[in-house]
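**Q** Sequence isn't available, so here's the structure alone:
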């Protein structure tokens, strides 16, 4: 399973306001917007992988999309790996060709017509998240490709310097195992911090996904996660960036012990990307 979130310049606009969402007038569509972009990305040393892996680099094309429509707030992407189908990468013919993330949230403020803001909390949501791999239920040595769902509460929160961030807390229901398996805290941010005279800007953007309370029967460690830190240049039509991703026992895989002692699930990886915005 992989995850990359390249935050959008449109989020810089929506996060510029420090005011809580107000739907008391009944107009739940006044904050609607939508966006889509394509990212060509190259990953170096993405984790987890085995220590004996010969090449841990691969390219992929990502269609990223999202927006707001009434009570619904949406983020998602579809990745297609190893575009040239090279045999000397970690995404060769035996690996999943695609991965999809779909993360709809339902605004409780818009749904109820009430202002549920409190202090730095600007808006409250019922939060869901779905991770789907491109392989079959029998993929990955019979354990099945990624097929996870997350259910919980979300919020938009104002924090110093970063501005508005997303903050969600979920319980994980594994659709392959038909069982609950711990929790996840997720946050994401987009902070333009340097502006050029032509209107383009440089941003610091990224996310944290941290899992905890995972069961012994499904994971060798009970907690682990990732943090992505990206520096991107944005114009109205394009973006170019670099991201550094830090892992610790990601997905509950114990570094140096799982997979017969060959698992590498803690460390750093690098991402470069070129984006075209629609």
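**A** Yes, it's here. Keep in mind that this is a model prediction, so the values were computed, not measured.

**Q** C-alpha from now on. contacts and neighbour counts both.
**A** Fine.

**Q** Reduced to three states, what does residue 110 come out as?
**A** Following DSSP: H, G, I helix; E, B strand; the rest coil, the label given to residue 110 is helix.

**Q** Show me where the stretch 1-150 of the chain has its strands.
**A** Taking DSSP state E, counting those that start in this stretch as the criterion, the stretch 1-150 of the chain contains strands spanning 33-44, 49-50, 57-69, 72-81, 98-107, 121-133, 147-159.

**Q** Now for the nearest residue to residue 170 once chain neighbours are set aside, how many residues are close by?
**A** Computed as CA to CA, 6 or more residues apart in numbering, the closest residue to residue 170 that is not its neighbour in sequence is residue 152, at 4.2 Å. Neighbour count of residue 152, defined by other CA atoms under 10 Å: 18.

**Q** Can I get the strands of the stretch 1-150 of the chain in JSON lines including distance to residue 12?
**A** Formatted as JSON lines, the strands of the stretch 1-150 of the chain follow (distance: least, CA to CA, whole Å):
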{"stretch": "strand 33-44", "distance to residue 12": "13"}
{"stretch": "strand 49-50", "distance to residue 12": "34"}
{"stretch": "strand 57-69", "distance to residue 12": "13"}
{"stretch": "strand 72-81", "distance to residue 12": "15"}
{"stretch": "strand 98-107", "distance to residue 12": "19"}
{"stretch": "strand 121-133", "distance to residue 12": "16"}
{"stretch": "strand 147-159", "distance to residue 12": "13"}
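
**Q** what about versus this one:
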């Protein structure tokens, strides 16, 4: 049971199922295939930008099939329809992220690993909330497409992490705008007698080299770091997360977008399929 729990949670962190360097020289590109999905009922306290506190339902999923590695989620805000929610009158009612990667190792039937780098990818990411960016209306849309180079890297203590470097295309401005470096990790660090365990899991998204001509709205760099402590069983998870922001999305703290730097808190209950 303990081994299956660790494997399940590593999948939920959207990392490869393999624990060693990928080697597809045998031509079997489906030997590491897997898939997973789960529903997370969450509540955010003082989420930035805007210091919004609200409930939401998140469908999270991912897997591996041949050359393709996928992670994604869809968030639905104010699930209860409460008129008192910070999201009740907000323009975005949902947010989604899809992060497909194409394995260069599997694509070329080879082993491209070197040093701590276990596998290389063509990486992409789509983030979308359907809202346009309009300073006159006071709206900001997170509608971006990113493409670049991805990797799985083995680091001390944390083990395997995903590490991706993207160039960003702003779909609102219809122009390329800076870069993003992203990493994610999942580290079980305490196992209970019944096989369930506690993990440290999270991610960093940091943008840089962005257009900051509009000094009242933008900065050249910014990002966020999520740090979560979660209890996991085969079917359930319960967790707390602390998220730190610095000019998140390249929005200037105290500018037109309001507060964009600081700390927010999250709690969640998960059911795994």
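**A** Perfect, I can see it now. Quantities reported herein were computed from a predicted structural model and do not represent experimental measurements.

**Q** before we move on, the earlier item: how close does the aligned partner of the residue nearest to residue 170 of structure 1 in structure 2 get to residue 173 of structure 2?
**A** Residue 152 of structure 1 maps onto residue 148 in structure 2, with residues paired by TM-score structural alignment. In this view, residue 148 of structure 2 and residue 173 of structure 2 are 20 Å apart by CA to CA, to the nearest Å.

**Q** quick revisit: which of the strands of the stretch 1-150 of structure 1 sits closest to residue 220 of structure 1?
**A** Of all these, strand 49-50 sits nearest to residue 220 of structure 1, with 15.6 Å by CA to CA.

**Q** what's the closest one packed up against?
**A** Packing contacts for strand 49-50 of structure 1, counted by 3 or more CA pairs under 8 Å, 6 or more residues apart in numbering; DSSP states H and E, involve strand 263-264.

**Q** I'd say residue 269 of structure 2 and residue 38 touch.
**A** No - here residue 269 of structure 2 does not reach residue 38: they are 10.4 Å apart, not a contact under CA atoms under 8 Å.

**Q** circling back to that earlier point, could you measure from the match of residue 152 of structure 1 over to residue 178 of structure 2?
**A** Taken as CA to CA, the span from residue 148 of structure 2 to residue 178 of structure 2 is 12 Å.

**Q** do residue 36 of structure 2 as well
**A** Distance from residue 36 of structure 2 to residue 178 of structure 2, counting by CA to CA: 32 Å.

**Q** Residue 201 of structure 2 now?
**A** For residue 201 of structure 2, the distance to residue 178 of structure 2 equals 27 Å [CA to CA].

**Q** Can you show me the helices along the stretch 151-278 of structure 1?
**A** 258-261 (DSSP state H, counting those that start in this stretch).

**Q** Quick check: nearest residue in space to the aligned residue in structure 2 for residue 275 of structure 1, chain neighbours excluded?
**A** Mapped onto structure 2 by TM-score structural alignment, residue 275 of structure 1 lines up with residue 270. Spatial nearest neighbour of residue 270 of structure 2, chain neighbours left out: residue 40 (4.4 Å); criterion: CA to CA, 6+ apart.

**Q** Check residue 46 of structure 1 too.
**A** The shortest distance from residue 46 of structure 1 to any non-neighbouring residue, by CA to CA, 6+ apart, is to residue 269 (5.2 Å).

**Q** Please tell me I have it right and the one you found contacts residue 47.
**A** Yes - here residue 269 of structure 1 reaches residue 47: they are 7.2 Å apart, a contact under CA under 8 Å.
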